[in-house]
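Enquirer: Please find the sequence and the predicted model below.
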Amino acid sequence: MGSEYNPVLRLSEAELERNADQGWFESHDAYVGDILKLTRLGCAYTEVAPGKTACPYHVHHAEDEMLVILAGGGDYRFGGKTYKVKAGDVLGAPVGGPEYAHQLINTGTETLKYLVISSKADIDVCEYPDSGKFQVMSRPVQGSHQRRLRYIGRQETSLEYLDGENIGDKS
């Protein structure tokens, strides 16, 4: 008989994976939604050390995000403004353009701990206003973090629609 489904996850016992780890991008995460076998609701538990951030300033085109600060504090960059946040605050990051770009930075002296809850789109586009990049990605294959499609680029390197296609007469 297979293992029994456990609908309860104790965050203090969750196994954390080292995620970002370059310069000031560093986080440790537990993919709560995957652990609880959620199919249309994403959730990650994230820990970020003082002076670090988990990800670049970004905005999703297909996934809303909500961040719930559990411990610590920091700066929430959102749409060109910065908000001081602390434990107990709930942050919104709706789908949109650069006016909804967001990034959470640990400016405190203790580990910043939070949940990121998101709608789960099959395909999403993410913009990165600070670097002028975009990312197109599909949902990861069930049971892994590997995506079927992931492309990061810049608009100025875009190809024409029929680039590489045989546009000759087919008669």
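Expert: Structure's in. What do you need?
Enquirer: CA only for contacts and neighbour counts going forward, please
Expert: Noted.
Enquirer: which stretches of the chain form strands?
Expert: Along the chain, the segments classed as strands by DSSP state E run 17-22, 25-30, 41-48, 59-60, 65-71, 73-78, 81-86, 90-93, 102-105, 112-119, 123-128, 133-138, 150-153.
Enquirer: what's the closest of those to G164?
Expert: In terms of Cα to Cα, the element of these nearest to G164 is strand 150-153, at 18.1 Å.
Enquirer: just how off-centre is that closest one within its chain?
Expert: Distance of strand 150-153 from the chain centroid (Cα atoms, centre = their mean, to the nearest Å) equals 15 Å.
Enquirer: Just say which of the strands of the chain is most tucked in.
Expert: strand 59-60 (a mean of 26; mean count of other Cα atoms under 10 Å).
Enquirer: Check it against this one:
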Amino acid sequence: MNEEMFFVLEGEGEMRLGDERHPIRRGDMIACPPSGPESAHQFINTSETDELKVLSVSTRTTPEFVEYPDAGNFGIVAEFGPGADGKPRMFRYVGRDGESRDDWEGNE
């Protein structure tokens, strides 16, 4: 899991952090250390006319494991060294809790 920092560039809204909601506005800086689903966060634009723009900065530790508690999903993202073409290679997977299969299923 990565540490994240957010800076509100424009607008206002709310940040959901676990079960709590906190008002945010332009100029606010928010730090989110690595943790579990109790501190899952989401930005919500509460304006009917203005955009909410947030700059996100993260430590980018790889692989990264992310939980999406509202949906019961998890994600894994890993970056590998460059391929023969010089471009970075990525692995991304989103799964649902409890939906796993045996490593050898179908390889018998």
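Expert: Perfect, thanks for sending it. On a predicted model such as this, the values are computed, not experimentally measured, just so you know.
Enquirer: so what number do they get for TM-score?
Expert: The TM-score (TM-score structural alignment, normalised by the length of the second structure) is 0.82; 101 aligned residues with a Cα RMSD of 2.2 Å.
Enquirer: re the thing from before, dump the strands of the first structure to TSV, plus distance to D163 of the first structure.
Expert: Below are the strands of the first structure laid out as TSV (distance: least, Cα to Cα, whole Å):
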stretch	distance to D163 of the first structure
strand 17-22	35
strand 25-30	36
strand 41-48	36
strand 59-60	27
strand 65-71	35
strand 73-78	37
strand 81-86	40
strand 90-93	35
strand 102-105	34
strand 112-119	34
strand 123-128	22
strand 133-138	19
strand 150-153	17
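Enquirer: which one of these lies closest to L159 of the first structure?
Expert: Closest among the strands of the first structure, using Cα to Cα: strand 150-153, at 11.2 Å.
Enquirer: what stretch of the second structure does the closest one fall on?
Expert: Aligned using TM-score structural alignment, strand 150-153 of the first structure spans residues 92-95 in the second structure.
Enquirer: hmm, who's touching that stretch?
Expert: When contacts are defined by Cα atoms under 8 Å, 6 or more residues apart in numbering, stretch 92-95 of the second structure is touched by residues 73-78.
Enquirer: If we use 6 Å, what do you get?
Expert: Contact with stretch 92-95 of the second structure is made by 73-77, as judged by Cα atoms under 6 Å, 6 or more residues apart in numbering.
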